[in-house]
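Visitor: here are the coordinates; sequence isn't available:
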């Protein structure tokens, strides 16, 4: 299905906006206001300001972004990269799972060869 002019933009996958915001913050030379983040993410202005503020607030609550007061607003900077956000989400999912062994087994079984090798190497480093 092809989008037509005037159609709303397609919905992002869960977590995509937060990862994009972290990338913007990480690429910045200084802390940014929500308006500056919005401008860098979406120069056309389709993304609402309140959505950016909500995303930044949630990242701050998760410890992924720091904020400092600047007048009546805040300026935000990244304290983590998007991969840390993904790892945090994975950890939250496991927290609520009574059978973690089954979940982790299925996760590892579904990994490709390269990812499985990387995971084994990382786990091997923990034993050192």
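Guide: In hand now; what should we look at? Note that the structure is predicted; figures quoted are calculated from it, not measured. Numbering: from 1, shown residues only.
Visitor: only C-alpha atoms for contact and neighbour calcs from this point on.
Guide: Noted.
Visitor: show me the contacts for the residue nearest the centre of the chain.
Guide: In the chain, the centroid-proximal residue (CA atoms, centre = their mean) is residue 19; its distance is 3.0 Å. By CA atoms under 8 Å, 6 or more residues apart in numbering, the contact set of residue 19 is 81, 82, 85.
Visitor: Near the second one, how many other residues are there?
Guide: Residues contacting residue 82 under the criterion other CA atoms under 10 Å number 19.
Visitor: tell me which residues in the helix or strand containing residue 20 are buried?
Guide: Per DSSP states H and E: residue 20 is located in helix 16-27. Neighbour counts over helix 16-27 (16 or more other CA atoms under 10 Å) mark 18, 19, 21, 22, 23, 24, 25, 26 as buried.
Visitor: and here's the other structure:
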């Protein structure tokens, strides 16, 4: 996942919290509860997010409806994967990460690794 700017991240948060696809106006109304943005600004950012492959859009009644391509958790996991792949020594990166994990996170990782089917 590409690094998101502040407004891109805010728009993705709105889409991730949505229960159904949203029109530009609906995203704008949600964002403008805490700021004052122009319709064209939100439309441009949604178009950019679509071009980056982070949202899909479908034309309905002459208006695009936008949906996030993946969940927040899936996008975060993809970002972690890309960071791990770009870090050079994967083992060292993973060890540094594990050392920084809380006890609760470590317990969760141990349980998850026990459940994970092994590739052959």
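Guide: Structure's in. What do you need? Note that this is a predicted model, so its numbers are computed, not measured.
Visitor: what's the average distance of whichever helix or strand comes after the helix holding residue 20 of structure 1 to structure 2?
Guide: Remark: after helix 16-27 of structure 1, the chain's next helix or strand is helix 34-41, criterion DSSP H and E. Here helix 34-41 of structure 1, set against structure 2 after superposition, deviates by a mean of 1.8 Å using mean CA distance after the TM-score superposition for structure 1.
Visitor: Where does helix 34-41 of structure 1 end up in structure 2?
Guide: The counterpart of helix 34-41 of structure 1 in structure 2, using TM-score structural alignment, spans residues 24-31.
Visitor: Can you name the residues in contact with that stretch?
Guide: Outside stretch 24-31 of structure 2, the residues within contact range by CA under 8 Å, 6+ apart are 10-11, 14-15, 37-39, 42-43, 46, 64-66.
Visitor: ok, the alignment partner in structure 1 of residue 64 of structure 2 to residue 33 of structure 1 distance?
Guide: Residue pairing (TM-score structural alignment): residue 64 of structure 2 is matched to residue 74 of structure 1. Counting by CA to CA, to the nearest Å, the separation of residue 74 of structure 1 from residue 33 of structure 1 is 6 Å.
Visitor: Residue 55 of structure 2: which of the contacts of stretch 24-31 of structure 2 is nearest?
Guide: Nearest to residue 55 of structure 2 among the contacts of stretch 24-31 of structure 2: residue 66, at 6.4 Å, using CA to CA.
Visitor: I'd assumed the closest one was in a strand, is it?
Guide: Yes. Assessed with DSSP: H, G, I helix; E, B strand; the rest coil, residue 66 of structure 2 lies in a strand.
Visitor: list the contacts for the residue lying closest to residue 67 of structure 1 once chain neighbours are set aside?
Guide: Leaving aside its chain neighbours, residue 67 of structure 1 sits nearest to residue 76 (4.4 Å; criterion: CA to CA, 6 or more residues apart in numbering). Residue 76 of structure 1 is in contact with 25, 31, 32, 33, 34, 56, 65, 66, 67, 68, counting by CA under 8 Å, 6+ apart.
Visitor: Tell me, how many residues neighbour the second one?
Guide: When counting by other CA under 10 Å, one arrives at 19 neighbours for residue 31 of structure 1.
Visitor: Many thanks, have a good one.
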